[in-house]
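K.L.:
Return a 3D structure for these sequence lines:
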Amino acid sequence: MLKTQSLTLGYGDSIIIEELDLTIPKGEISVLIGGNGCGKSTLLRSMARLLKPHDGDVLLNGKEINKYSSRKVAQEMAILPQSPVAPEGLTVLQLVKQGRYPYQGFLKQWSKKDEEAVEKALASTGMTELQDRFVDELSGGQRQRAWIAMTLAQDTDLILLDEPTTYLDMTHQIEILDLLFELNERENRTIVMVLHDLNLACRYAHNLIAVKDRKVFKQGKPEEVISCDMVRHVFDMNCQVTTDPLFGTPLCIPHGRGRCIVQQTKKTADAVS
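P.N.:
The predicted model follows:
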């Protein structure tokens, strides 16, 4: 459904991703993980045709994505960038309706199908009762749900999201990820997203993609990807990997407080002596 072939990305002379071959499994949730600046968001933007490659191709349904019209791409995939901003005075309903623009044209105006798609997107995200509220008056979690409703209104089988839980507290992070998980389970949507929280990535992903040194360092099921060695190489952090007691997925416990541990060890040694 979506793949890259020898994809090289960058800004100016700075190469971020180099000769990358990557296949996104259809009907699964794929999560891109990696350290800051490794190219996760750059890769996601390129797959959505928002960034032109230095070299190589992005293939959508077996065809080079740059050979599609912008309207056709928008009918095939929806993307939610990081921290989107709505114009002041826009209601939730008006925002969600924008998701139907790829289907509008000179000869094709607003239809019953468009209306049904918007109603379904509002209901799926729990935003029906808030549809007349202004977007800039909503809480962070509600606002993110409104943006996701807009992407759902596009009615695409493929959804790309860049850090959809950024700036949200833990409760709203879980709400958003539960929503995406339910969409995948219920409607078989293919979802690709960037997440920073490794443990949440492990909980919700079918397919983890760890990015390091311009390449995919490792890809597969969370239990196949997550290890102390991987975390050390990709994130330059020591950790202990155990099992999430609720979901059975890998759970990373980072080492930290190194100075405190050393000090506490010294205090204990002094007390014993």
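
K.L.:
Only C-alpha atoms from now on, for both contacts and neighbour counts.
P.N.:
Fine.

K.L.:
Do a quick rundown of the helices in the stretch 151-273 of the chain.
P.N.:
With DSSP state H, counting those that start in this stretch as the definition, the stretch 151-273 of the chain shows helices at residue ranges 170-187, 198-204, 222-225, 228-235, 258-272.

K.L.:
What helices and strands are in contact with the third one?
P.N.:
Just to be clear, that refers to helix 222-225. Other elements packing on helix 222-225 under the criterion 3 or more Cα pairs under 8 Å, 6 or more residues apart in numbering; DSSP states H and E are strand 207-212.

K.L.:
Could you also give me the structure for this next sequence, so I can compare it with the first?
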Amino acid sequence: MFLELKNTAVGYKTPLIRGIETDLALGEICLLIGNNGVGKTTLIKSILNQISLISGDILLDGKNIKTLSNKEIAERVAVVFSKSQIPANYTLTDLVSLGKYIHYPYYFELNAQDQNEV
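P.N.:
Below you'll find the model as predicted:
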């Protein structure tokens, strides 16, 4: 599995969501829906290791996120929050392509395989 959540509780001082048991294979799509304040963004930030877990484990490629650097997480996961400021005149292709540039120095262009994947 690419992403695994094992008996995970997310929140701040008290859990917003607890007992999360799920996984996603690479290429699967997951839709998070819910009212304001139920923990959707908190869950995503916990997966990115930006917020500490209350309990449980989150694994990316079988590795606990607590052991991964921010760069290692960014190489595996890309997120665009709904309130993100996207530069004017960017196409969807441009935006998705940004997730590929983490693997290259700033002056490289995407190769044919990268462009196909985007």
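
K.L.:
one step back: let me know which of the helices of the stretch 151-273 of structure 1 is the nearest to Val58 of structure 1.
P.N.:
For those, the distance to Val58 of structure 1 is smallest for helix 170-187, at 22.8 Å, taking Cα to Cα.

K.L.:
sorry, back to before: quick one, which of the helices of the stretch 151-273 of structure 1 is packed in tightest?
P.N.:
Highest mean neighbour count among these (mean count of other Cα atoms under 10 Å): helix 198-204, with a mean of 20.

K.L.:
Adding distance to Val31 of structure 1, write the helices of the stretch 151-273 of structure 1 out as JSON lines.
P.N.:
JSON lines is the format used below for those (distance: least, Cα to Cα, whole Å):
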{"stretch": "helix 170-187", "distance to Val31 of structure 1": "12"}
{"stretch": "helix 198-204", "distance to Val31 of structure 1": "6"}
{"stretch": "helix 222-225", "distance to Val31 of structure 1": "10"}
{"stretch": "helix 228-235", "distance to Val31 of structure 1": "15"}
{"stretch": "helix 258-272", "distance to Val31 of structure 1": "30"}
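
K.L.:
so which of the ones you listed gets nearest Pro84 of structure 1?
P.N.:
helix 170-187 (15.3 Å).

K.L.:
got a list of what Asn49 of structure 2 touches?
P.N.:
By Cα atoms under 8 Å, 6 or more residues apart in numbering, the residues touching Asn49 of structure 2 are Ile65, Lys66, Asn70.

K.L.:
Of the residues you listed - the most surrounded one?
P.N.:
Neighbour counts for those were taken using other Cα atoms under 10 Å; the highest belongs to Ile65, with 19 neighbours.
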